[in-house]
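**Q** sequence below, structure please.
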Amino acid sequence: MAKRVLVVEDNELNLKLFSDLLRAHAHLTEGVRDGREALEAARAFRPDLIVMDIQLPHVSGFELIQQIRADEDAELAAVPIMAVTAYAGREDEERIRAAGANAYVSKPISLMRFVAEVGRLL
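**A** So this is what the prediction gives:
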């Protein structure tokens, strides 16, 4: 059965790449380019997974992860979050996981690692 994946990514090429990869693996996707719209989109789309950039305009991925984890809808608050980011240092991964992300993939992504992490989280 197809899983629903919300992709939050401000870069249009990355959004298309991630969405195409996910659809190629039989997942339904919805893309959001602005972090300000992500929480509302997640409530409406009801994803099984959220793939999220950390460097977003207007609202950082850190803030967005915290908003999702604190959401009054317990089902949404429990959705796994995979951060996909150019922050590539060991401390960056620790900060991202401490904020509430379940997985971390650095950019530029390895397609195999991206797909493997999605599979693990779903």
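
**Q** all contacts plus neighbour counts: C-alpha atoms, from now on.
**A** Noted.

**Q** helix, strand or coil: sort out the residue nearest to the spatial centre of the chain for me.
**A** With distances taken as CA atoms, centre = their mean, the residue of the chain nearest its centroid is V51 (1.7 Å). At V51 the chain is in strand, as set by DSSP: H, G, I helix; E, B strand; the rest coil.

**Q** second chain to compare with the first, below:
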Amino acid sequence: MAKTVLTVDDSASIRQMVAFTLKGAGYDVLEAVDGQDGLEKASARSVDLVLTDQNMPRMDGISLIKNLRGMPSHKSTPILMLTTESSDDMKSQGRAAGATGWLVKPFDPQKLIEVVRKVIG
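**A** Predicted coordinates:
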């Protein structure tokens, strides 16, 4: 059975590129339009990995991570940030919130697949 990745980004084009890349590598992909939508979708079903942007309306990526880490079902779910943010301060906030890793946009599709495989197989 394919592993499920929840991709959370307010940019439809980024969600489409991530979904296309991951589906091509054999993963099931669930898409969310912002952090609030991502939290609702992660609450409703089991996911193997969350891939989230930082800057989004309604709920940003770090708030999403904090909320997910507060749920027993997602305490140990791998969460990767995929964002244009690359400052050390932002990365340390992500780590403090519980992010597993950090990828900077624009992303290399092959590198994204490598990181996802390393994290969830």
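
**Q** returning to that earlier point: surely the residue nearest to the centre of the first structure touches D10?
**A** No - counting by CA atoms under 8 Å, V51 of the first structure sits too far from D10 to count as a contact (12.0 Å).

**Q** residue range for stretch 76-90 of the second structure in the first structure?
**A** With TM-score structural alignment applied, stretch 76-90 of the second structure matches the range 78-92 in the first structure.

**Q** now do the matching stretch: distance to the chain's middle.
**A** Its chain's C-alpha centre and that of stretch 78-92 of the first structure lie 9 Å apart, by CA atoms, centre = their mean, to the nearest Å.

**Q** ends of it, what's the gap?
**A** In stretch 78-92 of the first structure, first residue to last residue: 22 Å (CA to CA, to the nearest Å).

**Q** and stretch 26-43 of the second structure, by the same measure?
**A** Stretch 26-43 of the second structure stretches 23 Å from its first residue to its last (CA to CA).

**Q** for that stretch, list every residue counted as buried.
**A** By 16 or more other CA atoms under 10 Å, the buried positions in stretch 26-43 of the second structure come out as 27-39, 41-42.

**Q** max pairwise distance over those residues: which two?
**A** Y27 and Q36 (22.9 Å; CA to CA).

**Q** the residue lying closest to A26 of the first structure once chain neighbours are set aside: what's it in contact with?
**A** Once flanking residues are discounted, A26 of the first structure sits nearest to A2: 5.7 Å by CA to CA, 6 or more residues apart in numbering. Applying CA atoms under 8 Å, 6 or more residues apart in numbering, we find A2 of the first structure in contact with A26, H27, L28.
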